[in-house]
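after the sequence you'll find the predicted model.
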Amino acid sequence: MRILLVTYWGLTNMGGIWTYMRQLADKLGEQGHTVTLMGSHVDSNTLYLLERNVFFDKKAYYSALLPYLDPLQFPHLHQEHGIFSFELGRYVFEGGAAALGLEDYDIIHAQDPISAYALRRIMKRPVPLVASIHGALARESYYEYRGLEPGLTLQEYESRPIWSYFRRMEQLGVNAADLVLVSSRWIGQVVGGHGVAAERVHILPYGINLQEYGEKAAEPVPLNPVPGKKMIMYAGRLEYIKGVHVLISALGLLKQRRRDWTCVIAGTGSLLDELRIQAQECGVQEDIAFAGKIDNIPSALTAADLYVQPSLQDTQPFSVTEAQLAGIAPVVAGAAGMPEMVRHGVAGWIVPAENAAALADRLELLLGDDALRARTGSAARQWAGGNRSLDAMAEGTLRVYRRAAGMHSRPLPDLPSGGAGMAAGDSRPMPGAFHPSDLLSVISPGNPLEPLLRSRLPADYLVPDAGIL
């Protein structure tokens, strides 16, 4: 089977999504399938096929489209900067994906709703399309905005055009796919809320390559534990949605009660400087090591005594499973899909999300009870080893692929704006919308991209896309 795994986002810098794609590709490749990965290269501003070393220059295409998305003619694109940025980025992604080609695959597996909808829009031949939904896009955008506006409420955010835009993108993406893969019941409910029938949604928890994990865990520890102190650890992006600020507040409270601990925060992100300042304000700057990117988390976890996942929203973080495999019963926030990963009091701990006081209480209890940590850690390791197999995840994914391939005797989902399987007349073309090849033939005669896009994009493909209205 020829399989394309594709994401709208940066391919190798997306944390858990990259881990998922890499491990799935490796396992399917071992079974004889040909797997190609497509995504963006952030540094070079290109869309590329990882294994084939083939690139599409996003910047040049972006510059060609930009002047023709005028705010007077297309005001809906300019309601907020975020809407315009994402829409133009999606059109560039669509052009790049068409140029790189979709015709050589038996299955396309999108990793987000943006790429799922984008690829369905540009298909000339109906290739079976599976979408993995790893998170709730609109809610994630809320937390990103709240990181910039701390007092912003969800109700206030839901009144903004950007919320409606992301909700529409979620709806279009999940309905563009033949079948949808989710890792938790929680994200399955989010998908179902967009009108996707239950029989099209498959819940398949993430798996981990247990052999690879064991080999990495056996390597030298990339940390320097402090003698006589227990180590608390977090590993992940340093972004508002990950709730690291909640952990630091909890550590400030914890230090008033006991000081027999240190904390390692592993990861990079836009909030690093702010989190350092917060640590100083909480009086724990000497107790926290901001370790940056650690390439070997399994080995680092062998030195840890506690692991905390304080995310405000997270579906099924790989780091939680890695902690469980290290024999640590993780402390997770009771939000989104995380509570499904632990049995509270047996193989992990759940604390209310965004509640620093509750987190501090739990950490104090665990620091003071070695036997409790050992007992629950052993249960966590046993549970993860029996329930997070990469082999099981790969086999379940292949079953979904085969089912999607067998569904193409039925009509594909009805979606607006052209593309294979999209019903004609579902929405009228937006006045002034254009086919990119027509634009390129006028502004850049002789540009080799013009005939390539004309041959690979549907004749009724148009920019801007009326489907988002």
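Alright, I've got the coordinates. Keep in mind that this is a model prediction, so the values were computed, not measured.

C-alpha only now, for contacts and for neighbours.
Will do.

excluding chain neighbours, what is closest to Thr376?
Ala347 (4.8 Å; Cα to Cα, 6 or more residues apart in numbering).

what of Leu366?
The nearest residue in space to Leu366 (Cα to Cα, 6+ apart) is Arg373, at 6.3 Å.

residue contacts, the one you found?
Going by Cα atoms under 8 Å, 6 or more residues apart in numbering, Arg373 touches 305, 328-329, 366.

and the helices in the stretch 251-400 of the chain?
272-281, 297-301, 318-325, 356-367, 370-387, 390-406 (DSSP state H, counting those that start in this stretch).

between those, which one is closest to Met14.
helix 318-325 (12.2 Å; Cα to Cα).

residues in contact with that closest one?
For helix 318-325, the surrounding residues in contact (Cα under 8 Å, 6+ apart) are 16, 206, 235-236, 297-298, 301, 307, 309, 329-330, 341, 377, 380-385, 388.

shouldn't Val351 be in contact with Leu359?
Yes - under the criterion of Cα atoms under 8 Å, Val351 makes contact with Leu359 at 6.1 Å.

higher neighbour count, the two?
In this view Val351 and Leu359 are compared by other Cα atoms under 10 Å, and Leu359 has more residues nearby, 28 against 21.

who are the contact partners of the more buried one?
247, 250, 351-352.

mind redoing it with 6 Å?
By Cα atoms under 6 Å, 6 or more residues apart in numbering, the residues touching Leu359 are Ala250.

and the gap between it and Val246?
8 Å (Cα to Cα, to the nearest Å).

for Glu354, same thing?
Glu354 is 6 Å from Val246, by Cα to Cα.

comparison target below:
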Amino acid sequence: MKILLVSYYPLPYPGGIWTFVSHLKDRLERLGHTVDILSHTPDTTKYRIIGHQPEISISQLSSYINEHLTKTFPTLHSNYWIFYTEVYRYSLEFSSLYYGLDQYDIIHAQDVIAARAMSRVKPKNTPLVTSAHGFLSGEVLYVLKTLYPQQTEHQLLDSFEYHYHKTLEFLGYQSSDFIHTQSSWMRNNAINDFSVSPDKLFTFPYGMDIEGFLQSSSTKLPSQDKKVILFMGRLVYLKGIHHLIDALALLRSDRNDWECWILGEGDLKDELQFQCKRLGLENVVKFLGLTDDIQHFLKQADIFVLPGLQDTQPHSVMEAQLSGVPVIVSDAAGLPEMVINGENGLVAAAGDSHQLYLHLKHLLDNPLIRTQFASRAKEWAKDRWSMDKMVNNFLALYNHAISSRN
């Protein structure tokens, strides 16, 4: 089978999507399939099939696209965000036509924008499946909250930017033959918010190269003088890091035998650092930036925290569980499906800094519970996040999509 994985967004790029795509490609190719990846380049100047030449420069296409957009929507150029989303998605369409879509048995979009683009240009009988890695319009709402903090949520929901992305998301879902969701939350979201027929949905979790991950992370580093609370992820509003910092301020009033390491970069870094300074946490909350060696930090962590306001199935939680680190997550979106509350981790109400503080205090106060949670989570994760199960599920989905076209 020849498979095209397509992303509107840049790849490779730090984060779970590239982890998912690269592992899926590797495993499918081991099984004898041919897999190409079409995506934006990391510098967002080109679309290309990774490893293939030539790469298609967006500047070669943009003059034609700009002329078309300006003629059709004369005022759209005043909205930089939406204008360039249009430029990029049309560039993806043109680039895919250059490489030729008729050579593929199936096209697998990695986001709803790519799904909509491929549906407009692919051969009629080539099936299109989409992985719903995230809730696009929900993420846009959190971006708008960051950009326009003075506006009410009702005003943001009524904005052109929000309605534009909500429409793109609807069109992406409706253009797909079948849709993969990795959590019940995403499945219900597709059904309830975007009128997707349940018959089009296949729900199964992501997988990890567990054997490779465990082999490379087998050595536990010596204990630190202080307990380490670890967060890994983008420094953006929807990750809920500001609530974690508020919880840490409460924890600081109880005990000082800990420090918090924050791995990641993002638009809110300066604001979060100022929050730490305002709360007197600048010496115990360390912003460590991006890293290619997350296992080095997981080996030193005593607690992993992801207090997200919207997240589907982040790889960081999977990695923490497999590393034997007890996990605290929020009850938002797909996160509570990743933890058995009170058995292999803890779940706090999203946005509730006080409850998050109580969970952190509970785990710091009870080393035996930390050890029990870590052991149970590791064994649970070995089965739950099986790469072989995920790949077999995707092959079943691909074959079902192909047979439905015959």
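Great, that's in hand. Because the structure is predicted, anything quoted here is derived from the model rather than measured.

for the contacts of Arg373 of structure 1, which one is nearest Gly228 of structure 1?
Asp305 (12.1 Å).

counterpart of that closest one in structure 2?
Counting by TM-score structural alignment, Asp305 of structure 1 lines up with Asp302 in structure 2.

chain neighbours aside, what residue packs nearest to its match?
Taking Cα to Cα, 6+ apart, and ignoring the residues beside it in sequence, Asp302 of structure 2 has Val228 as its nearest neighbour in space, at 5.2 Å.

and that neighbour, which of the three is it?
strand (DSSP: H, G, I helix; E, B strand; the rest coil).

what does it align to in structure 1?
Checking TM-score structural alignment: Val228 of structure 2 goes with Met231.

please name the residues that touch its match.
Met231 of structure 1 neighbours (Cα under 6 Å, 6+ apart): 261-263, 304-305.

make CSV from those residues and add distance to Asn53 of structure 1 and neighbour count to it.
Formatted as CSV, the contacts of Met231 of structure 1 follow (distance: Cα to Cα, whole Å; neighbours: other Cα atoms under 10 Å):
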residue, distance to Asn53 of structure 1, neighbour count
Trp261, 46, 20
Thr262, 43, 21
Cys263, 40, 26
Ala304, 39, 22
Asp305, 42, 25
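
how far away is the counterpart of Gln103 of structure 2 in structure 1 from Ala405 of structure 1?
Aligning on TM-score structural alignment places Gln103 of structure 2 opposite Asp104 in structure 1. Going from Asp104 of structure 1 to Ala405 of structure 1 by Cα to Cα gives 14 Å.

which one's more surrounded, those two?
For Asp104 of structure 1 and Ala405, the more surrounded residue by other Cα under 10 Å is Ala405, and the numbers stand at 17 against 11.

now the more buried one: closest residue in space that isn't a chain neighbour?
Pro128 (5.5 Å).

and for that neighbour, the neighbour number?
23.

please apply the same query to Thr219 of structure 2.
Neighbours around Thr219 of structure 2, by other Cα under 10 Å: 11.

now do the buried residues in the strand or helix carrying Gly212 of structure 2.
Applying DSSP states H and E as the criterion places Gly212 of structure 2 in helix 210-216. Buried residues in helix 210-216 of structure 2, counted by 16 or more other Cα atoms under 10 Å: Ile210.

show residues contacting it.
Contacts of helix 210-216 of structure 2 (Cα under 6 Å, 6+ apart): none.

next: stretch 2-11 of structure 2.
34-42, 104-110, 114.

same thing with stretch 286-305 of structure 2?
220-221, 227-231, 261-265, 325-329.

in that stretch, what's buried?
Neighbour count says stretch 286-305 of structure 2 has 286-287, 289-290, 295, 297-305 buried, by 16+ other Cα under 10 Å.

okay, which residue of structure 2 is out on the far edge from center?
In structure 2, counting by Cα atoms, centre = their mean, Lys71 sits farthest out from the average C-alpha position, at 35.6 Å.

need the counterpart of Leu31 of structure 2 in structure 1.
By TM-score structural alignment, Leu31 of structure 2 lines up with Gln31.

now its match: how far from Thr19 of structure 1?
19 Å.

coming back round to it: restricted to strands, list the contacts of stretch 2-11 of structure 2.
34-40, 106-109 (DSSP state E).

narrow the residues you listed to those that are buried.
So, by 16+ other Cα under 10 Å, the buried ones in those are 35-40, 106-109.
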